[in-house]
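Colleague: okay, sequence plus prediction incoming.
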Amino acid sequence: MGKGIFSYKTIIHAQKDEVWRFFSTAENLAKITSFPKVRITSDPETKKGNHIVMELQFFLFTFHWTAIITAVTDDYFIDEAIKVPFPLIAWKHKHHLHAENGVTVMTDTVEYESIIPSSLLKPFFYGMFQSRKKAIQHYFKNQ
């Protein structure tokens, strides 16, 4: 069984309040995630106690993911999985935003458990967050 913590940092050329507004809805998560394709099927608002229900499209397969927003502050929010797809067992994701020298630094920290070794998951996480980074930076560059 794999267990670990994955962290990824993204520099966004926008004010923190603009970035926070972007992440105030899970609909934007779907927009910036190219693989797997994400579709939100619930209330997408980033507010404490809200359940976010997603469909994840992996080629010909559709998986379901349900998370609850367990904390929201001015600097971060946390989503914790209630229902995760194979091979995950647990997922806790902290999205932390802070202003630094005129940009916003976003740090994603994921605590996870899986039925496969973490060494096999980390490349997937890296690819997913790197793809999101490019999409977020592109979005704010064109605003």
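Modeller: Yes, it's here.
Colleague: make it CA atoms for all contacts and neighbour counts henceforth
Modeller: Will do.
Colleague: return the distance of the helix or strand hosting Ala67 from the chain's centre.
Modeller: According to DSSP states H and E, Ala67 maps onto strand 61-72. Distance of strand 61-72 from its chain centroid, counting by C-alpha atoms, centre = their mean, to the nearest Å, is 10 Å.
Colleague: which residues sit against that strand?
Modeller: In this structure, residues lying in contact with strand 61-72 by C-alpha atoms under 8 Å, 6 or more residues apart in numbering are 46-57, 77-85.
Colleague: got another one to weigh against that:
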Amino acid sequence: MNRFMTETRVPTTKEQAWLFLSDAKALTGMTTFPKVQTIGDTRTYAGNTIQLKVGVPPIFVQWDSIIPMVGKDAFVDVGVKVPFPFAAWCHTHRVEERQDGLYMIDDLIYKSYFPKWFVDAFILRPMFQQRKQAILHHFSK
């Protein structure tokens, strides 16, 4: 298994960050590549299955994740149906207060059919960098 982690310092309160983070609908606005569409109940609670369609229009593939755990300021989504090149996906989302500010943390454990260096450099790093910009834009309004 591989690990990818990223942090974003956000200019907001813990409550506002959690509110934003705990609804998968936020993905549709902050992820431009690949495009993300949500299906059904998008709220984060233990036992919920988050259903997404991801891709480049007009080609979309299904991505289903179950939320096995929601705790204080954190939740986990585990991919039960993930698109190529992923074979496994476990993503911990956290909101953490530190002395220098509030951080949204993405801690991802994944398995891929491609090497880690390739997935990190060409899929995850660009995707999460774009999300970071969208999150910062959202909280600067």
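Modeller: Received it, and whenever you're ready, just let me know what you need. The structure presented is a predicted model; accordingly, all values stated were derived computationally and were not measured.
Colleague: any idea what the TM-score is?
Modeller: Remark: TM-score between the superposed chains equals 0.94 [TM-score structural alignment, normalised by the length of the second structure]; 140 aligned residues with a C-alpha RMSD of 1.2 Å.
Colleague: follow-up on the earlier one: in the second structure, what stretch matches the strand holding Ala67 of the first structure?
Modeller: Counting by TM-score structural alignment, strand 61-72 of the first structure pairs with residues 59-70 of the second structure.
Colleague: after superposition, how close is that stretch to the first structure?
Modeller: For stretch 59-70 of the second structure, the mean distance to aligned residues of the first structure following superposition is 0.8 Å (mean C-alpha distance after the TM-score superposition for the first structure).
Colleague: that stretch: which residues count as buried?
Modeller: Phe60, Gln62, Trp63, Asp64, Ser65, Ile66, Ile67, Met69, Val70 (16 or more other C-alpha atoms under 10 Å).
Colleague: could you pull out the helices for the first structure?
Modeller: Along the first structure, the segments classed as helices by DSSP state H run 16-22, 27-32, 118-141.
Colleague: need those in JSON lines (columns: mean neighbour count and distance to Ile5 of the first structure).
Modeller: Shown next, in JSON lines, are these (neighbours: other C-alpha atoms under 10 Å; distance: least, C-alpha to C-alpha, whole Å):
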{"stretch": "helix 16-22", "mean neighbour count": "16", "distance to Ile5 of the first structure": "23"}
{"stretch": "helix 27-32", "mean neighbour count": "18", "distance to Ile5 of the first structure": "21"}
{"stretch": "helix 118-141", "mean neighbour count": "15", "distance to Ile5 of the first structure": "9"}
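Colleague: nearest to Ser42 of the first structure among the ones you listed would be which one?
Modeller: helix 27-32 (9.8 Å; C-alpha to C-alpha).
Colleague: matching residues in the second structure for that closest one?
Modeller: The alignment of helix 27-32 of the first structure onto the second structure (TM-score structural alignment) spans residues 25-30.
Colleague: mean distance between that stretch and the first structure after superposition?
Modeller: Mean deviation for stretch 25-30 of the second structure: 1.0 Å (mean C-alpha distance after the TM-score superposition for the first structure).
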